[in-house]
Each structure stands twice: as structure tokens, then as C-alpha cells.
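Enquirer: mind looking at a prediction? Sequence and model below.
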Amino acid sequence: MRPYAEADWATIARIHDAARLDELRDSAGPEAFLSLEETAEGEGLFDGQLWVAETRGTVTGFVALDGDEVTWLYVDPAHYRRGIGRALLRHAVAHAGDRARVTVLDGNPNALALYRSEGFVVLETRTGPLAGNERFTATGHIMERRAVTLPDDGTDRKG
């Protein structure tokens, strides 16, 4: 895991564009697709912190965090199911503070399963304009994960 560098642009654009089609397939539909080049600035890709995951020196995914919200998380489809998305998510959550939020499109069961397995719960489900391509409608699950705190009952847990 490392911070994004300008030299990563072409690679993260390729990753986004391939993975976004998978994300849209069973939600808003592939006809709602817009490339990263078309959406990055308007959708705030660079508004917060941005990291890339590398596997053997090759960028295989990226995650963006704006405040406490995971705003982007994409993994190269050639590297799905290898723990890269989980590592990216954990990295972002570690920088989010006491809570982390994310919106996951309905129809993306793999993403929902990942977030649930990392302690996120659905707070609300909304249907409205698709972020990034408002000409289309989508349903999104707003999810949150709060940091675990143990009650201070006066016992010594060191031992």
C-alpha cells in the first residue's frame, strides 16, 4: 500500500473502467458507465486521501477516503478474490477515525459481503440519481462501521 502518484493515473483509470462495468452490471446497468477520466474530477477522486495497492510491483487496486467516507474502491478484475479489496478497505478504515462510511450499489453482492465481513452495517437504503452519471437511477446502501471500544469497567486487561 502506498500513496497515489501521478504516474499511476493510466493504471487506475484502466482498473476503474474494467471494474466499474462489473459494479454496474446488476445495478444501474452497463449503459450507465462513464470512464474514470470523465468522472474523477467531478466526483472528487482527489478530494481526500488516495492510495494504491501493489502486487509484485504492479498497481492492482486503489482506494480513496474523504473524511470518514470510503469514496472509491476498485480492484483490477484480473486480481479479484485475492484479498486486495480487503487490504485496501482496512487501510482506508484505519485512517477514517472512529467511524467509516461507504455507499454500495444494490446488485453488487460481492462488495456488500466484503463490507459486512469487515463490520459495516446498512444504515439506510436510497434510490436516486447514480453518482457519476446522474442520468441513471440506482439504489445504494449507506453503510457504516464504528470503531470497537471496550467499556472501562476498572479491570486490568493486561494479563
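Expert: Structure's in. What do you need?
Enquirer: C-alpha only now, for contacts and for neighbours.
Expert: Will do.
Enquirer: measure residue 103 to residue 115 for me?
Expert: For residue 103, the distance to residue 115 (C-alpha to C-alpha, to the nearest Å) stands at 10 Å.
Enquirer: please apply the same query to residue 48.
Expert: Relative to residue 115, residue 48 is positioned 20 Å away (C-alpha to C-alpha).
Enquirer: between these two, which is the more surrounded one?
Expert: Set residue 48 next to residue 115 and count neighbours by other C-alpha atoms under 10 Å: residue 115 wins out with 22 against 14.
Enquirer: how about the contacts made by that one?
Expert: Residue 115 is in contact with residue 121, counting by C-alpha atoms under 8 Å, 6 or more residues apart in numbering.
Enquirer: how close does it sit to residue 131?
Expert: In terms of C-alpha to C-alpha, residue 115 sits 19 Å off from residue 131.
Enquirer: can I assume residue 93 sits in a helix?
Expert: Yes - according to DSSP: H, G, I helix; E, B strand; the rest coil, residue 93 belongs to a helix.
Enquirer: second structure follows, compare the two:
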Amino acid sequence: MRMRPIVDADFDACVALWLEASLSTHGFLGRQTLIDDQVLVRELYLPNADTFIAVAEAAGDDAALAGFISLIGDFIGGLFVAPCHQRRGVGSALLEHAIMLGRARALEVYADNRAARAFYRRHGFVEAGTRPCDDLGRPFEVLILELPDTKQEQYRGKSLR
């Protein structure tokens, strides 16, 4: 697997991956809501974030988009992994890439997304607060998670070995 910055030609694949992953992890938002939100991902979120994609390379020259992470300053705006690549280390690799860049201090996650909460907890993130609504004002509780400095230093120490 290799990481690289997103280019405009990746947008369609990233939006499709976002929808597929969101339908499997954010079902509580409703299918039509997620379909409608694709426009925001394409026109607002991806163009205004520093996004890195993970490309899974199979035997030969075949390469497939496995996931992406979008960063806004030191805030993780989103991390999405294609369902067929989940539980294979793609999300961890993307997150660790952002941590090594010093750009993974905080994020928000839906309280109803238990798998994501457990994933970030395993990586050392701790709850720093909550909000009763998401960024669009929808009544879905959001948890604010932060990565303590000591955890960031542990990750960076691992890379120096």
C-alpha cells in the first residue's frame, strides 16, 4: 500500500468510496441523506482539505483506492476506508501518516458510530467533549476526540526505530 496526496482525478473515486463506506457505517443518518451529502463531499470537503489517499496495489499493475484521510490544519475532517479494505490496516496506516505529519490532534465522530469510536480509542484518542448536533445542524450527537501529546510522541518515537 502506498500513500499519496489526492489529485483532482481522484475526486470521483473518493466520493464513491465515501458513499460506500458511509452507507455501511453511518446508516443511522439515512440512505437518502448520505446520497444528498455527496455534493458536499465533492464541492466543499475535498477541495478545502489536505487529503491523502491509500492505494492498495495488487499483483501486477492493478491499484485500487483503499481509503483516504482529509486534514484541515491539525484536525481530521474525515477518514474513510472502502468496506472491502476494512480491518486490513488501511485506516491505521492513514491515521498514523497524519500523526507523523503532526496533523492529527483532534477529530469529531458520531456517537452512534461505535466502530469508529473504538478505532480511535485504540489509537489513543480520548473524549474531550460532545455536541448535540453535527456540522449541518442535524440532531446527531457528535463526540470531540483529541490525541494527547504523549501519544503523538509515542507514534513519532516508533517511526524513528
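Expert: Yep, that arrived. Computed from a prediction, not measured in an experiment: that's the story for all the values here.
Enquirer: quick check: neighbours shared by residue 103 and residue 115 of structure 1?
Expert: In contact with both residue 103 of structure 1 and residue 115: no residue, using C-alpha under 8 Å, 6+ apart.
Enquirer: so residue 79 of structure 2 makes contact with residue 90?
Expert: No - with contact defined as C-alpha atoms under 8 Å, residue 79 of structure 2 does not reach residue 90; the gap is 10.1 Å.
Enquirer: overlap of the contact sets of the two?
Expert: residue 67.
Enquirer: what lines up with residue 8 of structure 1 in structure 2?
Expert: Under the alignment (TM-score structural alignment), residue 8 of structure 1 pairs with residue 10 in structure 2.
Enquirer: A helix includes its match, no?
Expert: Yes - Residue 10 of structure 2: assigned to a helix according to three-state DSSP.
Enquirer: and for it, the neighbour number?
Expert: 12.
Enquirer: how about the strands in structure 1?
Expert: With strands called from DSSP state E, structure 1 shows them at 2-3, 49-55, 58-66, 69-75, 99-105, 121-130, 133-146.
Enquirer: packing partners of the longest one?
Expert: This means strand 133-146 of structure 1. strand 99-105, strand 121-130 (3 or more C-alpha pairs under 8 Å, 6 or more residues apart in numbering; DSSP states H and E).
Enquirer: to residue 43 of structure 1, which of the strands of structure 1 lies closest?
Expert: Minimum separation from residue 43 of structure 1 across these (C-alpha to C-alpha) falls at strand 69-75, 8.9 Å.
Enquirer: the closest one vs structure 2, mean deviation?
Expert: In the superposition with structure 2, the average deviation recorded for strand 69-75 of structure 1 is 0.6 Å (mean C-alpha distance after the TM-score superposition for structure 1).
Enquirer: work out the gap between that strand and the centre of the chain.
Expert: 2 Å (C-alpha atoms, centre = their mean, to the nearest Å).
Enquirer: okay, and that strand goes to which residues in structure 2?
Expert: Under TM-score structural alignment, the match for strand 69-75 of structure 1 is residues 75-81.
Enquirer: what comes into contact with that stretch?
Expert: 17-18, 21-22, 49, 66-71, 90-91, 94-95, 103-108.
Enquirer: and for the aligned partner of residue 101 of structure 1 in structure 2, the neighbour number?
Expert: For residue 101 of structure 1, the aligned position in structure 2 is residue 106, judged by TM-score structural alignment. By other C-alpha under 10 Å, the residues close to residue 106 of structure 2 number 19.
Enquirer: what residues are up against residue 106 of structure 2?
Expert: By C-alpha under 8 Å, 6+ apart, the residues touching residue 106 of structure 2 are 74, 75, 76, 144, 145, 146, 147.
Enquirer: ok, and the closest non-adjacent residue to it?
Expert: residue 146 (4.2 Å; C-alpha to C-alpha, 6 or more residues apart in numbering).
Enquirer: quick one: map that neighbour onto structure 1.
Expert: Correspondence of residue 146 of structure 2 to structure 1, assessed by TM-score structural alignment: residue 144.
Enquirer: report the separation between its match and residue 69 of structure 1.
Expert: 9 Å.
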